[in-house]
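Student: here you go, sequence then predicted model.
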Amino acid sequence: MENLRKRTYYLFFLFVLLTSTDGTPDRDRITALLGQPPVTFSQFSGYVTVNEQHGRALFYWLTEATMDSATKPLVLWLNGVANILFLESPAGVGFSYTNTSSDLKDSGDKRTAQDALIFLIRWMSRFPQYKHRDFYISGESYAGHYVPQLAKKIHDHNNASSKPFINLKGIMVGNGVTDNHYDSIGTVTYWWSHSMISDTSYQSILSHCNFTLTENPSSCDHAINYAVNHEFGKIDQYSIYTPSCTNSARVLRLKKTLLRRRVYGYDPCTENYSEKYYNRPDVQKAMHANSTGIPYKWTACSDVLLKNWKDSEFSMLPTYKELIAAGLRIWVFSGDTDSVVPVTATRFSLNHLNLPVKTRWYPWYTNGQVGGWTEVYQGLTFATVRGAGHEVPLFQPNRAFHLFRSFLAGKELPKS
């Protein structure tokens, strides 16, 4: 049963920025959290059932904004600057659970998107004041699949509904898996251009790996394994210029990054602290977690769902085209020190959308310093964040804040 509660390697958090708490159920209110200093905002957490027959429920954690909350839009961040809701998805990760063990063997993109849609519909029934609010979705890493897939689900649901209430306005994706072929080529190029691998390995990988729908030959596996095991060194591939956690076992899994395009989350030693904290009974009780009463362990790293993932779209580019045609605001950003889903991978993928350029490439600024670079296309904005790793807000919170604020405002990033 422990595996029912284990976490996939990457934390698929949904961050939701909300406005007020009128009508919020008191049963979900958090009155105090161990170690948290006094706060002036309200917090709520609990479960939303997404499938009664299988006993599948998703866990969320809402923190409200401290100022001007009534003026804030609703933003779902799949993986803040206002009220924040963390939703652990799919079922089987974190505190989210299923009572049907077979759910862990047939999970995938399609069911995850469907469950997320059901969650939103039922969550807004619990918080009806957020219906019809301007709504945005954002996330990072494998949310490169989850965000556009959920956006399409919502768009299709709204079109089929006589009274739609999820007012989707746009999406934002950071360091996200986009297209297996172009992402893979871009990743190897990043490794080589940042001196992580030799010329020999670079040429060997490109010559032996096809990165298509078909399986790569064993010679491809050998070329990638050699580069990872013998040339990378002991660095954090999710942030190549910062110290790595010396007791992390994640490097053993990095060999599979290109062989199986599943993206893992950033893993400094803070993950260890998180596991200890969320496994405290008093913390779980305060957060209304583990409501089933079945003992289990919250863990940040698990391959349970990863090994049994049944469907993963090869490319999200067709979905992006649909969402662009629907008129949604779409921003894509990349922390430029991430080598797992690097900026080169994202640029290679987006380039094949063949979008007309509205505003040519330029540096954008925060506090008088270059925050990154950006280019605005017809229907999509791309931006880099200088000095940020795989999870941009973790490494460059101020630059991430300016990026996010510009996205919500629908304004181009500042040129000075």
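Tutor: Yes, it's here.
Student: when you work out contacts or count neighbours from here on, use the C-alpha atoms and nothing else.
Tutor: Fine.
Student: residues touching the residue nearest the centre of the chain, list them.
Tutor: Taking C-alpha atoms, centre = their mean as the criterion, Glu140 is the residue nearest the geometric centre of the chain, at 3.0 Å. Under the criterion of C-alpha atoms under 8 Å, 6 or more residues apart in numbering, the contact list for Glu140 reads 78-79, 173-176, 391.
Student: how about it: what's its closest non-neighbour residue?
Tutor: Excluding the flanking residues, the one nearest Glu140 by C-alpha to C-alpha, 6 or more residues apart in numbering is Gly174, at 4.5 Å.
Student: again, but for Lys310
Tutor: Gly108 (5.1 Å).
Student: now do the contacts for that neighbour.
Tutor: The contact partners of Gly108, taken as C-alpha under 8 Å, 6+ apart, are 309-312.
Student: that one and Ala400: what is the separation?
Tutor: Per C-alpha to C-alpha, to the nearest Å, Gly108 is found 29 Å from Ala400.
Student: kindly report the same for Pro281.
Tutor: 33 Å.
Student: so those two - more neighbours on which side?
Tutor: Counting neighbours by other C-alpha atoms under 10 Å for Pro281 and for Ala400 shows that Ala400 has the greater number, 22 against 12.
Student: looks to me like that one is in a helix.
Tutor: Yes. Read with DSSP: H, G, I helix; E, B strand; the rest coil, Ala400 is one of the residues of a helix.
Student: was I right about it contacting Val392?
Tutor: Yes. Contact criterion C-alpha atoms under 8 Å: Ala400 and Val392 qualify, at 6.4 Å.
Student: dropping in the other structure now:
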Amino acid sequence: MGISTFTGMSPMLWLLLSLSVQLRCGLSADQESDRIGQLPGQPDVAFAQYSGYVTVDPRRGRALFYWLVEAPPAAQPAPLVLWLNGGPGCSSVGYGASEEIGPFRIRPDGWTLDVNPYAWNNVANLLFLESPAGVGFSYSNTSMDLYTAGDMRTAMDAHAFLVDWFQRFPQYKYRDFYIAGESYAGHYVPQLSQLIYRRNKGIQNPFINLKGFMVGNAVTDDYHDYLGTFEYWWTHGLISDGTYHDLNATCNLQSSEHPSVECVKNLNAASAEQGNIDPYSIYTQPCNSTRSLKSSLNGRYPWMSRAYDPCTDRYTKVYYNRPEVQRALHANVTGIQYPWDTCSDIVGNYWADSPRSMLPIYQELIAAGLRIWMFSGDTDAVVPVTATRYSIDALNLQTLISWYPWYDKGKVGGWSQVYKGLTFVTIMGAGHEVPLHHPRQAIILFRQFLKNRPMPR
């Protein structure tokens, strides 16, 4: 059965076929055990949800937590999209699902949920994965795994997760499959896509129907990320001329994972000059004045905090640590000894391998014909639009549609350029988490990506 079998199918016929696939494979009971009845404080909805664990390394006891939010029956058959947040060490449940593209928003009381009218599950089935082990509800029975996580193992475990998950949910096995994410998922997404692409060519490996990926404000290439970030800080008046010169002199040929002492010194000087702003959204106020950029130097890059916080992540910490919420999600079944958090400092601070550049992977996957989109909120000073543009420029791609403004209800929503093998889109006025700042424009972007059509002129 090929994916074309699903084209033009009515929602009712799709549901019957999906049930038939489940029954033939004898796995409906496994799915039913993962079904979410209703989350505490959740309004009634017309779509199904599932969550639970998939063991990716039985010997060491590594298991990854997932949350599937299906599209409503009227929107089916719809593609399947895996969403990954970065950090490294940050939760896709806490950010992607709860602040950005998921179906609900947690109210400030940390107890009740509102419907997100711009949720991406209006047009696709969303699969959120907390990765790697040690992030969110995902765990390992071998505590050393939390101190030795890195890019390679993260990709391998995510692939192992997908292979087993498709066995549990065989009705999705032939659906168009995409991967999306942001920030340090600029590493996760292309690396996992490359692994799937390569293993799909193996005779003995299970086939995954990967069609493409999209990444937003994505860590891509250390050299160009540094170059574009320092330029953004300087051109937006965030740092002095002298600090801009010093950063370029000491950091541009450095690894962002292990910068030199002089580079760190100048990054800290830049942090002090920027003051108490929200670097993830430079034109909006931080949640309060007690959290400054300099007070949270615990991220992958020494000068960044990893969590965007105009207060929203505080609500998630309350909600997902409630025992009744964890029971409803089938989460924390092993009694993890630490509370759920938006990011794991252990995983993030002890990150092992991190290649300096994703550009060779882009070249390989562009040649393979995968659909690839990159997007940038243009008020993000953490992985700014200038960094992404430098990285794309380094690919030396042929331009098919030159730089142009795209529109939403007659107003400019941002700008775009279409290359041979890659589409780039900016979202005007959005910060690091584009769907949080501009949810309407974000779902327009997502719809165009799924249709593989340029942004509306």
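Tutor: That came through, no problem. Worth saying up front: this structure is predicted, and the values here are computed from it rather than measured.
Student: TM-score for these two?
Tutor: The TM-score (TM-score structural alignment, normalised by the length of structure 1) is 0.90; 395 aligned residues with a C-alpha RMSD of 2.0 Å.
Student: for ChimeraX, write the selection for the buried entries among the contacts of Gly108 of structure 1.
Tutor: A single ChimeraX command suffices to select whichever of the contacts of Gly108 of structure 1 are buried according to 16 or more other C-alpha atoms under 10 Å:
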select :309
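Student: and of the contacts of Gly108 of structure 1, the nearest to Thr270 of structure 1?
Tutor: Ranking those by separation from Thr270 of structure 1, with C-alpha to C-alpha as the measure, puts Trp309 on top at 26.8 Å.
Student: aligned counterpart of that closest one in structure 2, please.
Tutor: Taking TM-score structural alignment, the alignment pairs Trp309 of structure 1 with Trp351 from structure 2.
Student: its match in helix, strand or coil?
Tutor: With three-state DSSP as the criterion, Trp351 of structure 2 was assigned coil.
Student: Tyr241 of structure 1 -> structure 2?
Tutor: Residue mapping for Tyr241 of structure 1 onto structure 2 gives Tyr283, with TM-score structural alignment as the criterion.
Student: what about the counterpart of Ala227 of structure 1 in structure 2, neighbour count?
Tutor: For Ala227 of structure 1, the aligned position in structure 2 is occupied by Ala270, per TM-score structural alignment. Here the count is done by other C-alpha under 10 Å, and Ala270 of structure 2 has 24 residues near it.
Student: now Arg360 of structure 1
Tutor: A total of 9 residues lie near Arg360 of structure 1 under the criterion other C-alpha under 10 Å.
Student: does Leu85 of structure 1 count as helix, strand or coil?
Tutor: Using three-state DSSP, the structure places Leu85 of structure 1 in strand.
Student: off-centre distance for stretch 427-439 of structure 2?
Tutor: Centroid separation for stretch 427-439 of structure 2 versus its chain: 14 Å, with C-alpha atoms, centre = their mean, to the nearest Å.
Student: should've said stretch 266-280 of structure 1
Tutor: For stretch 266-280 of structure 1 - counting by C-alpha atoms, centre = their mean - the centre lies 18 Å from the chain centre.
Student: any idea where the helices of the stretch 351-457 of structure 2 begin and end?
Tutor: For the stretch 351-457 of structure 2, the helices defined by DSSP state H, counting those that start in this stretch cover 359-367, 385-394, 434-437, 439-451.
Student: and the last one, which stretch of structure 1?
Tutor: Equivalent residues of helix 439-451 of structure 2 are located at 397-409 in structure 1, counting by TM-score structural alignment.
Student: and that stretch against structure 2, how far off on average?
Tutor: Average distance between stretch 397-409 of structure 1 and its aligned residues in structure 2, after superposition and using mean C-alpha distance after the TM-score superposition for structure 1, equals 0.6 Å.
Student: which other residues reach that stretch?
Tutor: Contacts of stretch 397-409 of structure 1 from elsewhere in the structure, counted by C-alpha under 8 Å, 6+ apart, are 80-81, 172, 331, 366, 371, 385, 392-393, 412-413.
Student: of the residues you listed, just the buried ones, PyMOL syntax please.
Tutor: The PyMOL command for the buried members of these (criterion: 16+ other C-alpha under 10 Å) is given here:
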select buried, resi 80+172+331+366+371+385+392+393+413
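Student: where's Ile282 of structure 2 relative to Val382 of structure 2, distance?
Tutor: When distances are taken as C-alpha to C-alpha, Ile282 of structure 2 and Val382 of structure 2 turn out to be 10 Å apart.
Student: which one's more surrounded, the two?
Tutor: A direct count of neighbours by other C-alpha under 10 Å for Ile282 of structure 2 and Val382 places Val382 higher, at 28 against 21.
Student: quick one: map that one onto structure 1.
Tutor: Matched to structure 1 by TM-score structural alignment, Val382 of structure 2 sits across from Val340.
Student: how far away is its match from Ile118 of structure 1?
Tutor: Between Val340 of structure 1 and Ile118 of structure 1 the distance is 31 Å, computed by C-alpha to C-alpha.
Student: Arg291 of structure 2 - how many residues pack around it?
Tutor: Around Arg291 of structure 2 there are 16 other residues, counting by other C-alpha under 10 Å.
Student: please, where are all the helices along the stretch 201-350 of structure 2?
Tutor: 222-235, 241-251, 261-274, 312-320, 323-328, 345-349.
Student: could you name the helices and strands sitting against the third one?
Tutor: Right, the one you point to is helix 261-274 of structure 2. Using 3 or more C-alpha pairs under 8 Å, 6 or more residues apart in numbering; DSSP states H and E, the elements in contact with helix 261-274 of structure 2 are helix 241-251.
Student: in structure 1, what stretch matches the helix it packs on?
Tutor: When structure 1 is aligned by TM-score structural alignment, the counterpart of helix 241-251 of structure 2 is residues 199-209.
Student: still on that earlier bit, the match of Val382 of structure 2 is in contact with Val263, isn't it?
Tutor: Yes. The criterion here is C-alpha under 8 Å, and Val340 of structure 1 meets it with Val263 at 7.5 Å.
Student: Gly181 of structure 2 contacts Trp83, correct?
Tutor: Yes. In this structure, Gly181 of structure 2 is within contact of Trp83 by C-alpha under 8 Å, at 5.3 Å.
Student: ok, now which ones touch the match of Ala227 of structure 1?
Tutor: Under the criterion of C-alpha under 8 Å, 6+ apart, the contact partners of Ala270 of structure 2 comprise 238-239, 243.
Student: mapped onto structure 1, which of the residues you listed hold?
Tutor: By both residues aligned by TM-score structural alignment, their matches' C-alpha atoms under 8 Å, those still in contact after alignment to structure 1 are 239, 243.
Student: nearest to Pro206 of structure 2, out of the contacts of Ala270 of structure 2: which one, please.
Tutor: Nearest member of the contacts of Ala270 of structure 2 to Pro206 of structure 2, counting by C-alpha to C-alpha, is Leu238, at 49.4 Å.
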